[in-house]
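Participant: Just a sequence and a predicted model for now, questions to come.
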Amino acid sequence: MSLRRFLVDPAALAVGEVALAAAEAAHARKVLRLAPGAEVELIDGQGRRARGVLTRLDKSGAIVRVEALEEAAPPAPRLVLCPGLLKSPAMDLLAAKLTELAVDQVRPVLTRRAVPKADGGGAKLTRWQRLAGQALKQCGAAQAPEFVPPAHLAQVLAAAPASAGKLLLYEDEARTSLAQALPGLAGAAEVWALVGPEGGFTPEEAAQAAAAGFVSCRLPHTILRAETASLVVAGVIRFAL
């Protein structure tokens, strides 16, 4: 049986005694029914993990004795997913599932056909980070994606490094499939992938992305929901390159 995992503040994770946050301690005691002496795993969401032993678990909190830390090597290539901003349930799903797929950074894009509008992003970012933290504990990944506030397409295109592999999933692409575009990403240290919102990209937005060096491609046979397309692209890039 795998060890129970708990998320801790990066500044708190160190060899020695580590106190769990109140919510994590309550979960260990009330839901998992752990007891002092149980072996557990701690993760900080930024690539470090540790094994330890619960030395105290009661109503006042929980203490874990950490004896060793390890730094998990990030998967390659670095993956930046740029989905068109979706309604809250779909974005919440992506926050969890893109964590499982080891996406490094998520940059929601404000496009012409996006239904929701930016609201400053603070509350949404906090929620996405919380959902990613929950997903980390379930899937065992060492690092959660960095969530960047929603930005307009031109800003996202300008942020992509010139050396990065760049992919645009576009349903009106007539010639190139995702499978045909993948070899062009081989060897790239960093890959940026653009996926449209519910209504897809406009032809003008697709042309704007192409001018910025993004290779347009499509999925054959069917048009997927926007959140499904994001998961497909992330999974293919993460596991096929």
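Facilitator: Looks like it arrived, so ask away.

Participant: Could you use CA atoms for every contact and neighbour count after this?
Facilitator: Noted.

Participant: tell me what the lengthiest helix in the chain is packed against?
Facilitator: As assigned by DSSP state H, the longest helix anywhere in the chain is helix 122-139. If contacts are counted by 3 or more Cα pairs under 8 Å, 6 or more residues apart in numbering; DSSP states H and E, helix 122-139 sits against strand 4-7, helix 88-100, strand 146-147.

Participant: Indicate which one of those is closest to P197.
Facilitator: Taking Cα to Cα, helix 88-100 is the member of the helices and strands packed on helix 122-139 nearest to P197, at 10.5 Å.

Participant: One more to weigh against that first structure:
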Amino acid sequence: MRVPHIYQASSIALNTPVSLNDDAAGHIGRVLRMKVGEHVSIFNGEGGEYFSEIIEVTKKSVVVMPLRFDEHNVESELNIHLGQCVSRGDKMDFTIQKSVELGINEITPIFSQRCGVKLSGDRLEKKHQQWQKIAISAAEQSGRNYVPVVHPPVDLKQWLEQHTDEIKLTLHPRAEHSIKTITVPSAGVRFLVGPEGGFTDEEMAQTKQQEFVDIRLGPRVLRTETAALTVLSALQLQFGDLAN
């Protein structure tokens, strides 16, 4: 049986009992119905993982004992930051989940003129928390020991103006440049994926003003959720953990 891989947002030390947070305890105790004496792997996002034994299970809590630290690392050497215009329904959830599985480091949800999703106030805060939980769950499932950051959503102009040493890319079906022609600096890649309705001419002009390079992925027009994952796969294949 595969040992469950669980994120624990606290300090962890060998031979020191750890009370799992509510989400982790619920998953271990109520969903998996694990018992005292069984094993889990816990990580706190600081690198490596702790092979641990369950020493207490109640209806509301689970306590584990870290027995061994393993410097297990499945991270890509390529740093990738996705700027994803918010999509409708569960498409955004899907994009975040699969991006984490494919090795993303940072995700910023973006609002643009043709973005079909309107959120603000408490609804926006709850949605942001939900997206971060999806990233945590995807990190657990894929065996990562780091949790990618889902930044608070921002307007497109604000994100474009952020300073970065990463190469800046914009997906466009009629771009002159292929992803094969770019050179990636050590700082990594920051790439932008538009909304379901596409960017306006004004927004495309803004990307060029901020020195974003238009790239294409092929002759076909991809849906927003397909485009992000295709770029991630292509970047990992050419420059990241699948390049060697």
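Facilitator: Great, that's in hand. Note that this is a predicted model, so its numbers are computed, not measured.

Participant: what residues are up against the residue nearest to the spatial centre of structure 2?
Facilitator: The residue lying closest to the centre of structure 2 (Cα atoms, centre = their mean) is V100, at 3.7 Å. Counting by Cα atoms under 8 Å, 6 or more residues apart in numbering, V100 of structure 2 makes contact with A135, A138, A139, P148.

Participant: tell me the contacts of the closest residue to the last one other than its chain neighbours?
Facilitator: Ranked by Cα to Cα, 6 or more residues apart in numbering and with sequence neighbours excluded, the top spatial neighbour of P148 of structure 2 is N105, at 4.8 Å. Shown here is N105 of structure 2, whose contacts under the criterion Cα under 8 Å, 6+ apart are N79, I80, H81, V147, P148, V149.

Participant: What is the nearest of the residues you listed to M1 of structure 2?
Facilitator: Nearest member of the contacts of N105 of structure 2 to M1 of structure 2, counting by Cα to Cα, is V147, at 24.0 Å.

Participant: hey, where'd the strands end up in structure 2?
Facilitator: 5-7, 18-19, 39-43, 49-57, 62-70, 80-85, 106-111, 149-150, 154-155, 167-171, 177-178, 189-193, 213-216 (DSSP state E).

Participant: Now tabulate those in CSV and tack on mean neighbour count and distance to R123 of structure 2.
Facilitator: Below are those laid out as CSV (neighbours: other Cα atoms under 10 Å; distance: least, Cα to Cα, whole Å):
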stretch, mean neighbour count, distance to R123 of structure 2
strand 5-7, 25, 25
strand 18-19, 20, 30
strand 39-43, 23, 30
strand 49-57, 21, 34
strand 62-70, 19, 31
strand 80-85, 25, 17
strand 106-111, 23, 14
strand 149-150, 20, 16
strand 154-155, 14, 14
strand 167-171, 22, 28
strand 177-178, 14, 38
strand 189-193, 23, 23
strand 213-216, 21, 33
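
Participant: got these as CSV, with distance to A25 of structure 2 columns?
Facilitator: Below are the strands of structure 2 laid out as CSV (distance: least, Cα to Cα, whole Å):
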stretch, distance to A25 of structure 2
strand 5-7, 9
strand 18-19, 8
strand 39-43, 11
strand 49-57, 9
strand 62-70, 5
strand 80-85, 31
strand 106-111, 26
strand 149-150, 22
strand 154-155, 33
strand 167-171, 40
strand 177-178, 46
strand 189-193, 35
strand 213-216, 44
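
Participant: quick one: which of the ones you listed is nearest T95 of structure 2?
Facilitator: Closest to T95 of structure 2 of the strands of structure 2 is strand 80-85 (Cα to Cα; 8.6 Å).

Participant: how far does that closest one sit from the chain's center?
Facilitator: 9 Å (Cα atoms, centre = their mean, to the nearest Å).

Participant: go on, stretch 51-67 of structure 1?
Facilitator: Per Cα atoms, centre = their mean, the centroid offset for stretch 51-67 of structure 1 relative to its chain is 29 Å.

Participant: The equivalent of I167 of structure 2 over in structure 1: what's it in contact with?
Facilitator: For I167 of structure 2, the aligned position in structure 1 is G165, judged by TM-score structural alignment. Contacts for G165 of structure 1 (Cα under 8 Å, 6+ apart) come out as G184, L185, A188, A189, E190, V191, W192, F214.

Participant: Now R238 of structure 1: closest residue in space that isn't a chain neighbour?
Facilitator: L101 (7.0 Å).

Participant: if I look at A158 of structure 1, how far off is L185 of structure 1?
Facilitator: According to Cα to Cα, to the nearest Å, A158 of structure 1 stands 19 Å off from L185 of structure 1.

Participant: Neighbour count for those two, which is higher?
Facilitator: A side-by-side neighbour count of A158 of structure 1 and L185, using other Cα atoms under 10 Å, places L185 first with 19 against 11.

Participant: For the equivalent of A193 of structure 1 over in structure 2, give me its contacts.
Facilitator: Correspondence of A193 of structure 1 to structure 2, assessed by TM-score structural alignment: F191. When contacts are counted by Cα under 8 Å, 6+ apart, F191 of structure 2 touches I80, H81, L82, G83, K168, L169, T170, L171.

Participant: So what's the residue count around D165 of structure 2?
Facilitator: 11.

Participant: right, I mislabeled it, should have said V236 of structure 1
Facilitator: For V236 of structure 1, using other Cα under 10 Å, the count is 14.

Participant: And it? What does it align with in structure 2?
Facilitator: That one, V236 of structure 1, aligns with A234 by TM-score structural alignment.

Participant: can you check R4 of structure 1 too?
Facilitator: Counting by TM-score structural alignment, R4 of structure 1 lines up with P4 in structure 2.

Participant: Contacts only, for that match.
Facilitator: With Cα under 8 Å, 6+ apart, P4 of structure 2 has these contacts: H39, V40, S41.

Participant: If we use 6 Å, what do you get?
Facilitator: Contact partners of P4 of structure 2, counting by Cα atoms under 6 Å, 6 or more residues apart in numbering, are V40.
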